[in-house]
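S.K.: Sequence first, predicted model second:
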Amino acid sequence: MLNNDQQDRLLLALFATAEAMGQQLTQGAALLMVDDLRDYDEPVLTAALRNCRMEGGRLTVSAILKHAQAADGRPGKDEAWGIAMAAFDERETVVLTDEIRAAMTAASAIFEARDKVGARMAFMSAYERLVTLARGEAKAVNWSVSLGQDPQGRAVAIETAVHLKLMPPERAALYLEDMAIAPTAITQDGLAIAGLLSGDVRPASPGISHKLEAVRAEIKKGKAAAEKARRKKAQADRVDTYLRKRKLRAALAELKSERGAA
């Protein structure tokens, strides 16, 4: 939840954004909007307001929430169903959200009856309802591991989750530790896969070694792309900060004028 200083900054940002979009907000309306939005983190709201300015239209709580909620990391319903399909296979280790796990419960009986179309409909209905509820309560997304029967598949799934930034390396390491993935518990290939998390390069069989090199190359490529995106965002943020400060000064002057007239 935003503290008092952050709420004050949000109030000014709302006035400035509205002005940038050719719209005027009354003080009462802006205060109500702050009250509706204060459960979200400041960086999320800053990005949401920027997206509203770029998108155009009218500045409303609904428009801001659309962008704020889209940034919470929850997959869309089709992607969520794909994850659920993999999780229904008991051999597979899958990383999934709380909402996917709960929606799977609603659809499991239909899926077991081999009605995939009905299971998909039941899953998506439950998933959309659960996501709407979670977003309405401003709950952060929570990813967890559903362990499958294949021990090596577990390590690969967890490593992939770290690579996709669904799970921090520290939490992944705890999962690996809980699964007793240690030198005495896994094969040479398993150690090589687990080494992707820690950076500890281990030898692997020719078939696995080729795949690991491909994963390492993809991770390196992803890091380079992330760094490029970070630099681009930092540049955009500097420009946005400059423009926002200029608009905030104008909004403050207008607010003081309204108060003086009242």
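M.R.: Everything's here; your move. Numbering: from 1, shown residues only.

S.K.: contacts, neighbours, all on C-alpha from now
M.R.: OK.

S.K.: who does the particular helix or strand that has Arg171 in it touch, helix- and strand-wise?
M.R.: Taking DSSP states H and E as the definition, Arg171 sits inside helix 169-178. If you count contacts as 3 or more CA pairs under 8 Å, 6 or more residues apart in numbering; DSSP states H and E, helix 169-178 packs onto helix 151-163.

S.K.: relative to helix 169-178, how tilted is the helix it packs on?
M.R.: Interaxial angle of helix 151-163 relative to helix 169-178 (axes from the mean of the first three to the mean of the last three CA atoms, to 10 degrees): 170 degrees.

S.K.: so the next helix or strand after the helix holding Arg171 versus helix 151-163, what angle?
M.R.: Sequence-wise, the next helix or strand downstream of helix 169-178 (DSSP H and E) is helix 188-198. Here helix 188-198 runs at an angle of 20 degrees relative to helix 151-163 (the same axes, to 10 degrees).

S.K.: Quick one: residues in contact with helix 188-198.
M.R.: 152, 155-156, 159, 162, 169, 173, 181-183, 201-205, 208, 212, 216 (CA atoms under 8 Å, 6 or more residues apart in numbering).

S.K.: Which other helices and strands does the following helix or strand past it contact?
M.R.: Proceeding N to C from helix 188-198, the next assigned helix or strand is helix 206-261, under DSSP H and E. Here helix 206-261 touches helix 4-20, helix 188-198, going by 3+ CA pairs under 8 Å, 6+ apart.

S.K.: got another, please set it beside the one above:
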Amino acid sequence: MLADHEIDWLVGALVGTAEAMGGEITENTAAIMAADLSAYSKPQLQQALHRVRMETTGRLTTKAILDQLDVAYGRPGADEAWALALQARDERATIIWNNEIQEAWAAVGSMVHGKDQVGARMAFKEAYQRVVLNARSQQRLPQTVVAIGYDKAQRLSVVTEAFAQGRIGMALAQDALDGCAELKFSPNNTPHFVALPVARGLPQLPSPDAQPVLMLAGPAVGQQVVQAATALLPSNVAQAFKEAVERGRANAARKARRAQAQQRLDRMVLSRRKREAAQAVATYGTKEHAA
């Protein structure tokens, strides 16, 4: 939720964006739009407005901004949501989706196993769009959901990849991997999940028909990994995790600075070479003219 001074910033940013797109809006209109967008964070709004200016034609609308915010907050379009939801037909598979896709999928559950897949797809898209519109009207953000399949090896692969990409936080990852993986730290204190050894003599997993898919919901995280670790892990492990994350961020920042410096150096070298080439051409022309 934006603070009062951030809403003032947003009003000015909306007016400026409208002008940059070749139109104009009044401050009253911008204030109404800002109230509709106040549930989002300033960094995400800045990114969304930038993308609107770069990618959208026509007048500035709240919908155009919300469409860009959906991308930032992991709310896919209807077609992408359908493609993701189709994976839920395989009870072996673990998938990372959100509560909105889950709700739309539940609404058309009886159709997806029938022969009319075109009809099921259209019904899902209509249900999903209704869910998204309702969430937008109530300023609710999508919540990450892990649908756990009974294939533990596939679950470990999917969850660890999502965790490494920052799509899910540590708390949700640990819940999803309960019984098949544990958190380890490498020599440089980088956190990662590893598979638990398979115990001998234990009964086999029940069949898919006897073991329903479990649903674990949790917040879409992004930058909340450190807070989750601090809250849920022992203090010494949480501190080690926090320090590892901070070192990773510092390393990334140093790499970015080095890359920028190298780019500047490359531009300087290229500019010098262009000047030398131009000077050589001019000198050659002068000699030819004198001859």
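M.R.: Structure received. Just so it is clear, the model here is predicted, and its values are computed rather than measured.

S.K.: buried stuff in the helix holding Arg171 of structure 1?
M.R.: Residues of helix 169-178 of structure 1 classed as buried: Pro169, Ala172, Ala173, Tyr175, Leu176 (neighbour count, 16 or more other CA atoms under 10 Å).

S.K.: which one of the residues you listed sits closest to Lys228 of structure 1?
M.R.: Set against Lys228 of structure 1, the nearest of the buried residues of helix 169-178 of structure 1 by CA to CA is Pro169 (21.9 Å).

S.K.: can you pull the contacts of that closest one?
M.R.: Val162, Leu197.

S.K.: Please apply the same query to Asp36 of structure 1.
M.R.: Asp36 of structure 1 neighbours (CA under 8 Å, 6+ apart): Val61.

S.K.: corresponding residues in structure 2 for the helix or strand containing it?
M.R.: Taking DSSP H and E as the criterion, Asp36 of structure 1 maps to helix 27-37. Using TM-score structural alignment, helix 27-37 of structure 1 lines up with residues 27-37 of structure 2.

S.K.: distance of Ala155 of structure 1 from Ser108 of structure 1?
M.R.: Distance of Ala155 of structure 1 to Ser108 of structure 1, given as CA to CA, to the nearest Å: 26 Å.

S.K.: Compare these two (neighbour count), which wins?
M.R.: Shown here are Ala155 of structure 1 and Ser108; by other CA atoms under 10 Å, Ala155 has more neighbours (26 against 18).

S.K.: mind checking how far the helix or strand where Arg129 of structure 1 lies is from the chain centre?
M.R.: Following DSSP H and E, one finds Arg129 of structure 1 within helix 116-136. Per CA atoms, centre = their mean, to the nearest Å, the displacement of helix 116-136 of structure 1 from the mean C-alpha position of its chain is 18 Å.

S.K.: after superposition, how close is that helix to structure 2?
M.R.: With mean CA distance after the TM-score superposition for structure 1, helix 116-136 of structure 1 departs from structure 2 by a mean of 2.0 Å once superposed.

S.K.: And for that helix, what's in contact with it?
M.R.: 69, 74, 77-78, 81, 99-100, 102-104, 106-108, 110-111, 140.

S.K.: cool, and stretch 17-35 of structure 2?
M.R.: Contacts to stretch 17-35 of structure 2, defined as CA under 8 Å, 6+ apart, come from residues 7, 10-12, 14-15, 49, 53, 57-60, 62.

S.K.: one more time with 7 Å, if that's ok
M.R.: Ile7, Leu10, Val11, Leu14, Val15, Arg53, Arg59, Leu60, Thr62 (CA atoms under 7 Å, 6 or more residues apart in numbering).

S.K.: what's the span of it, first residue to last?
M.R.: With CA to CA applied, stretch 17-35 of structure 2 spans 16 Å between its terminal residues.

S.K.: Only the buried residues of it, if you could.
M.R.: Buried, per 16+ other CA under 10 Å, within stretch 17-35 of structure 2: Thr17, Ala18, Met21, Glu24, Ala30, Ala31, Met33, Ala34.

S.K.: same deal with stretch 104-114 of structure 1?
M.R.: Met104, Ala106, Ala107, Ser108, Ile110, Phe111.

S.K.: ditto for stretch 1-9 of structure 1
M.R.: So, applying 16+ other CA under 10 Å, buried residues of stretch 1-9 of structure 1: Leu2, Gln7.
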